[in-house]
Each structure stands twice: as structure tokens, then as C-alpha cells.
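**Student:** pasting the structure only:
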């Protein structure tokens, strides 16, 4: 039985995640900004691995580096590492209930922060303040709504 899929949804969701990442926030809210691009990428890696993989994560990461003005290749590296981990454990992640998936996503987002901190440390760049470690928690809390929204759109509104 083939599932309906909307070819436009993958690129539109990635662009929307990039735009959400560019959305200006007050200074006090910056540490709580979820890594929208990672959440969207993890969804696509779990649900349609034939359309999203490590190469796709790298390309999206380079686009994010250019859009956000970060160190070229930093987000590409972070998203590639994340994509590798998701692909390695995709079979298990797919069948976890959303609450367990959210915990796994929190681990992925925490690992992303560690990789980013390691890159900054290796290059002698300033580290993010300790408050920026709250972002993975916010991403974990947003996983279920993001997953359900993208799944509903991907399935064409069918339950």
C-alpha cells in the first residue's frame, strides 16, 4: 500500500525551518530558540530516508551557514553528525512512541550542542553562555507538535 506524499513538503518545511531560525527574538529568549532545522531534518530522516540522508543534511547545513552567517561548515557538520546518528538508529526510533522519540531528540540536540561547542573550542571561538544549553529541552518539548504537524501534512490530512 503506497502512502501519499507531497513532493513540495520537504523543501517547504526546510525553508520554513530556516526562516524560523532567522526570526528575530528578544535577547532573553535567544537561549530558548529551538533548532528548528534539526527538528525538521530528524522528522524527514525518520519518515522518508530515501529523500533525506547525510548528503541532504550537509547541503541544508551549508545553506543554514550561509543564511545565518555562521562559520561556514559548522552547521553542515552538526547536521551531518545528527543525520548519521538518526540513520544508524532509524529502525528503533521509528517505532518508539512520541514521548520516547522526544527523549531521543533531546539527546540528539544535546549532542548537537556538544559538537558545536567542540568546533568553537577547536577554533578558539567564544563559547555560547551556559543558558544556551536550554535549547535542547525546548526542542524536546516541541518534537511531538512538529512531528504530528509534518506527518499530517505529509499524509495529506488523513488520520
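**Tutor:** Yes, it's here. These numbers come from a predicted model, not from an experiment.
**Student:** please count neighbours and contacts with C-alpha atoms only from this point.
**Tutor:** Will do.
**Student:** now residue 73. Nearest residue, chain neighbours left out?
**Tutor:** Closest residue to residue 73 apart from its sequence neighbours, by Cα to Cα, 6 or more residues apart in numbering: residue 62 at 5.9 Å.
**Student:** for that neighbour, give its distance to residue 153.
**Tutor:** Distance of residue 62 to residue 153, given as Cα to Cα, to the nearest Å: 26 Å.
**Student:** try this one next to it:
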């Protein structure tokens, strides 16, 4: 059974999943941030011993099911992106929030390029520059998501 801390973390990840599939107007849907990646990166930085690559793979697999994509595409891309964070979490923690936002941008770009590459390998996906629009919104939203999740972590004393 999950502890009190585990329930809060799972709840934030479920909210990120819901935000990832929530209907949006077509004009702004291309700019949908990578909610699951952002939340996973936060928890990997805050609690690297609890939230890790296995969690990222599992969340990516759920995202594959929810988005109807080829199984394993988002899971592999999410796991590789989070692996980079887990290996370098001590360095990334010491950066300012704005520097971390730039790292989030690089990770989000890597994530989207990996998803594209895997989909291109498995299907006949075509690359469009609009495919990288979520990178911009993920960078912009990182400081606010970081501050919100840090407040949640401190309020519920998650360790």
C-alpha cells in the first residue's frame, strides 16, 4: 500500500496524465506542454531514490495507451529523458530555476525527437517544425510547475 507521500506523488502524476489528454482548441493544441515529463523531472530532482527510470517508463507506457500511439514509443523516450536527469540530478539541482528551464527545453526537445524517430522507424511519420512547439511552452511553464510542486512537497512533508 502507498504511504501518504506516495499517494501525493501518484496524484500529481495522474493530474499530469489528464492534462496531457485533455481536449484543447486546435489553435493551441500544438503548444501543449509535456506535462508528464515536467512533473517526472521535478520528482526525479526532488526524490531521485523514489521516482526513477522505471516510473518514467511506466508513465510513458500509460501515455502510449492514452494517446493511442505504438506501445513503447513514449515509454522509451520518457525513460531515456529521465535517465539523463537521474544521472545528473545533483548538478541540475544546483542550477537556478531559469537554468533548469533551459535544461527542461533540451530534455523536451530530446523527448520529442526520440518519439519522432521511433515513430518514423515504425510507421511513416513526417517531421514538422510544429512538432517542437511543446518545447517552448514546457520551458515557459517549468518555473511555475517547479514552485507549485515544491510547495506541495513541503506542505505534505514528502521525503
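**Tutor:** Noted; the coordinates are in hand. Predicted model, so just to flag it, every value in this text is computed and none were measured.
**Student:** quick one: TM-score?
**Tutor:** The TM-score (TM-score structural alignment, normalised by the length of the first structure) is 0.91; 154 aligned residues with a Cα RMSD of 1.5 Å.
**Student:** of residue 62 and residue 153 of the first structure, give the one with the bigger neighbour count.
**Tutor:** When neighbours are counted by other Cα atoms under 10 Å, residue 62 of the first structure and residue 153 differ, and residue 62 comes out ahead with 21 against 14.
**Student:** would you agree the more buried one is in contact with residue 71?
**Tutor:** No: distance between residue 62 of the first structure and residue 71: 9.7 Å, which falls outside the contact criterion (Cα atoms under 8 Å).
**Student:** need the strands for the first structure, in chain order.
**Tutor:** Here the first structure has no strands by DSSP state E.
**Student:** in it, where's the longest helix?
**Tutor:** Among all segments of the first structure classified by DSSP state H, the helix with the greatest residue count is helix 98-123.
**Student:** could you find the closest non-adjacent residue to the residue most central in space within the second structure?
**Tutor:** By Cα atoms, centre = their mean, the second structure has its centre lying nearest to residue 37, at 0.2 Å. In space, and not counting its chain neighbours, residue 37 of the second structure is closest to residue 78: 6.9 Å by Cα to Cα, 6+ apart.
**Student:** please apply the same query to residue 67 of the second structure.
**Tutor:** Closest to residue 67 of the second structure by Cα to Cα, 6+ apart is residue 21, at 7.2 Å.
**Student:** was I right to think the one you found contacts residue 68?
**Tutor:** No: in this structure residue 21 of the second structure lies outside contact range of residue 68 using Cα under 8 Å: 10.7 Å.
**Student:** for residue 33 of the second structure, see how far away the residue nearest to residue 67 of the second structure is.
**Tutor:** To residue 33 of the second structure, residue 21 of the second structure is 11 Å away according to Cα to Cα.
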